[in-house]
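Novice: here you go, sequence then predicted model.
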Amino acid sequence: MPVASLRGTVASLMEQARTDLTELVAFRSVADAQLEPPEECEKAAQWLVEKLVELGFSDATAARTPDGSKCVHGHVPGPPGTPTVLLYSHYDVQPPLGETHWISPIWQLTERDGRWYGRGAADCKGNIVMHLTALRALRAEYGEFPCTIKFLSEGSEEQGTGGLEEFVPPNADLLRADAILVVDTGNFAVGIPTLTTTLRGMTSVDVRLAALSSAMHSGMFGGPTPDPVLGLIKMLDSLHDERGNTTIDGLDANQTWPGVDYPAEQFRRDANVLDGVELVGDGSVADLLWARPTATVLGIDIPPVIGSSAAVQAGTAARVSVRVPPGITGLQAQDALVEHLRARVPWGLRCEIERVSVGDPFVGSLRGPAYDAMKASMEEACGHAMTTEGQGGSIPLCNVFANTYPDAEIMLFGVEEPKCLIHAPNESVDPTEIERTALAEALFLRRYATTTRDRASAAAVPEQR
């Protein structure tokens, strides 16, 4: 497949990509009315509808989903005998986490050291722009799309309220496809083409301990009085051994990762680990990050240091999260976590455990015509062998897709490499990742359509005797 001309076309569209991303980042599309006006998400959805209509998606629309958010969808029919590909992304973003932590304006795309900064620049507005760039390149180069394209972008992914997950099953025919590209992950490193082949699931619980009817003076009562804060610390400490390995009763934590290695020094840089601080756990970084369950304390309710008083607290609480690798369901992990914590409540403290959330892990496609076409296209676009990685995060929609379309090949990739700092202040994207990924997607759509059509034609030819 000739690639030089298409590569040049994609490169020529990068100024338009920057304009697109500038306009998209300016929408404060946090899907939480307590943080940003809902009109910001509405405007982002309408912007995307208009861009799709310009590309030939005449039926593009923003449809309301059960959680009140809007998903943008539309389609363009391809030539007869070609497959259907669904392109997914989301236009809502994480809260910015405070202006004081940002070096440049949060909602203004700013170039610095060759990267483009702004909330959503990578996650996931950079991926939306990548889709648009790939589709524009195909239209400019060939005058049409090589196969049927369906587009889907949701507006509440970051809030996890499940609007699109509930929208998909009753609208299965609307979104049905042979291959589904979930573009909300990224490369292992800049320029290294990477498919995310597994997603860890997640579960969380809130643990509340109570010992007293009110806080009591620690000088007068401290000692025999049971301290719920210390009791909670003892319970949380049981979730790991002295090396930092997860030790939840009933959960295997010895799995290994078969894909790409993650060098410890690179991980330290990517994770912003301070000098002199050791990594924890036995095994490789990849084993610990993608193949094993991991417990994290997300928050604790106790008085802050500044303003604290000399008192034994009446009660305390913590939210505990467990990331779940493939091979165990989210509910199984949650059950194990609840039983583990209940068995370690000290001193007869009153304990309540509330189940907060649960989501299953996911395994993407590792074989098939779409996978083969994607691998070849990524390698051609980047000039580097494709690798695979897992992701500690969960995307519940992937399991909804898998259950609704069991015959579809589902693949995850995107522009969100580690330097992007997604979900953190000073999020950014490397524009060369947008360019290379857009080229890979355009090549994939051409290659997948061609190989699928060729196979169908060969199957239709009677066997020669």
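Specialist: Nice, I can see it. Residues are numbered from 1 along each chain as shown.

Novice: from here on, contacts and neighbour counts on C-alpha atoms
Specialist: OK.

Novice: all helices of the chain, in order?
Specialist: Using DSSP state H, the helices of the chain run over residues 4-12, 14-25, 38-54, 125-142, 163-167, 172-175, 218-221, 228-237, 264-270, 285-286, 330-342, 369-382, 396-404, 431-460.

Novice: comparing those helices, which comes out most buried?
Specialist: With neighbours taken as mean count of other C-alpha atoms under 10 Å, the helices of the chain reach their highest mean count in helix 125-142, at a mean of 24.

Novice: how far does it sit from its chain's centre?
Specialist: A distance of 21 Å separates the centroid of the chain from that of helix 125-142, by C-alpha atoms, centre = their mean, to the nearest Å.

Novice: next up, a structure to set beside the first:
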Amino acid sequence: MTTPIMTEAELRAAVQRELPGVRADLERLVRIPGIAFEGFDHTHVERSAEAVAELLRGCGLDVEIVRAGGQPAVIGRRAAPPGAPTVMLYAHHDVQPVGDRALWQSDPFEPVERDGRLYGRGAADDKAGIMAHIAALRAFGDRLPVGVVLFIEGEEEYGSESLERLLAAHRDTIASDVIVVADSTNWDIGVPGLTTSLRGLVNCFVEVRTLEQAVHSGMFGGPVPDALTTLVRLLATLHDDAGNVAVDGLTQGVGATVDYPEERFRAEAGVLEGVQLIGTGRITDRIWTKPALAVLGIDSPATGEAPNALVPTAKAKLSVRLAPGDDPTKAYAALREHLHRHAPWGAQVEVSFEHDGAPCVIDSTGPMFDAARSAFRAAWDGTDAVDIGLGGSIPFIATLREMFPQAAILVTGVEDPHARAHGPNESLHLGEFARVCLAEALLLAKVAEVGRG
């Protein structure tokens, strides 16, 4: 006999009951500085994986910690009841470096609540994603109406270098009918979002050489170009006067006609008074469907240590966000060709690849997307979800589409426009987090209903 699916009222009460414990476990995860970047202590990533595995075992899942040459991921599985679909729930347990700690109002790895938000590195991105999955599983207890596979990655913030190997190695274990990727954002506080397009990514380094070694700036300055000035001039060619990316061959598209007032965008981004926005077109075009290019860092003498000498070499790290429909390999070739073609004063230019990721557009029609929208509407008390693009990148979604072409991929998230993911004072809106947890529980119930036909 088929077990009845829990009602919305039952799930609301169950999620509310579980939230205090879920928050306590989230705070424990935030205290683990699991940074997968080179140069950091990776034993913390191992600790993080073990902590996640323990949480999944507590939900009655069969759990293993896996790796494929990179950082540890955690896979937990619970078989579907007869005839029910299986849902993969994705999140990641690694976090970004904290940067300058002086910019944080509190210790980034000691979670603290201020004004209804929980502050700490990973509190939003993406340890809250993990705990939203846990909250839904705990709410159902022994009455889970679908099969679940939890795939919790350990190096997403560092580029997911080993992820495709992991997915291929465990393909049969993680095969699912529905995939929920909890690593995006909602449209606003009080307004859920369903991500339907994501930009891709190309990161690379450009190094400029003009001299065999540093020389006296007074004796040789004037006719001899220093590498840092040369690099600055080269970087300036990457945008036109309006701030649009000026690299030929990159795809540009048109975004959804969602109202995104400039005043709101400026406030959410923290743009200083008097600073102009760059680029042309609607805000949604510029952040969802047009390329963006940023200089992430420069290697050159620090100002406090710089002698009166002409710099012989200078190096910059570039990051290009690619519009949906673009190809990372072609985009990198176009960027490399631009940098060589625009080398000032005959300077030697070397471009080296770091990593890339494909953009994607998701067809958000069908019964599983209807189920998601219905769950969101209920969790947000009648407010419909907004279909949004994501300026950031989740490259493996394209891989999941290739591996499981019949699966519906739902890109959700716990963040809001004020979460400051990747920046100082990252935080989670606790009221929105409660809605996300309820929405996921309702979604699993509705997926089960669709599966039963």
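Specialist: Everything's here; your move. Everything numeric here is computed off the predicted structure, so don't read it as measured data.

Novice: quick one: residues contacting the equivalent of Ala84 of the second structure over in the first structure.
Specialist: The alignment partner of Ala84 of the second structure in the first structure, by TM-score structural alignment, is Thr82. With C-alpha atoms under 8 Å, 6 or more residues apart in numbering as the criterion, the residues that contact Thr82 of the first structure are 146-148, 449-450, 452-453.

Novice: so what's the residue count around His101 of the first structure?
Specialist: When neighbours are defined as other C-alpha atoms under 10 Å, His101 of the first structure has 12 of them.

Novice: that one -> the second structure?
Specialist: When the second structure is aligned by TM-score structural alignment, His101 of the first structure is paired with Leu103.

Novice: wait, what's in contact with that match?
Specialist: Going by C-alpha under 8 Å, 6+ apart, the list of residues near Leu103 of the second structure reads 424-425.

Novice: Gln159 of the first structure: neighbour count?
Specialist: When neighbours are counted by other C-alpha under 10 Å, Gln159 of the first structure comes out with 15.

Novice: I figured it hits Ser29, correct?
Specialist: No. Contact between Gln159 of the first structure and Ser29 fails when scored by C-alpha atoms under 8 Å: they sit 11.3 Å apart.

Novice: gap between Phe369 of the second structure and Val180 of the second structure?
Specialist: 11 Å (C-alpha to C-alpha, to the nearest Å).

Novice: and Glu157 of the second structure, how many residues sit next to it?
Specialist: 20.

Novice: list the contacts of it.
Specialist: 36-37, 94-96.

Novice: can you list these in a markdown table and add distance to Ala347 of the second structure and neighbour count?
Specialist: A markdown table is the format used below for the contacts of Glu157 of the second structure (distance: C-alpha to C-alpha, whole Å; neighbours: other C-alpha atoms under 10 Å):
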| residue | distance to Ala347 of the second structure | neighbour count |
| --- | --- | --- |
| Ala36 | 35 | 28 |
| Phe37 | 32 | 17 |
| Asp94 | 40 | 34 |
| Val95 | 38 | 28 |
| Gln96 | 35 | 21 |
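
Novice: who are the contact partners of Ala128 of the second structure?
Specialist: Contact partners of Ala128 of the second structure, counting by C-alpha under 8 Å, 6+ apart, are 26, 122, 414, 428, 433.

Novice: what is the most widely separated pair among those?
Specialist: When the contacts of Ala128 of the second structure are compared pair by pair using C-alpha to C-alpha, the farthest-apart members prove to be Gly122 and Phe433, with a separation of 13.6 Å.

Novice: what's the equivalent of Gly279 of the second structure over in the first structure in contact with, if anything?
Specialist: Residue pairing (TM-score structural alignment): Gly279 of the second structure is matched to Gly281 of the first structure. Going by C-alpha under 8 Å, 6+ apart, Gly281 of the first structure touches 243-246, 288.

Novice: same thing but at 7 Å, please
Specialist: Residues in contact with Gly281 of the first structure, defined by C-alpha atoms under 7 Å, 6 or more residues apart in numbering, are 243-245.
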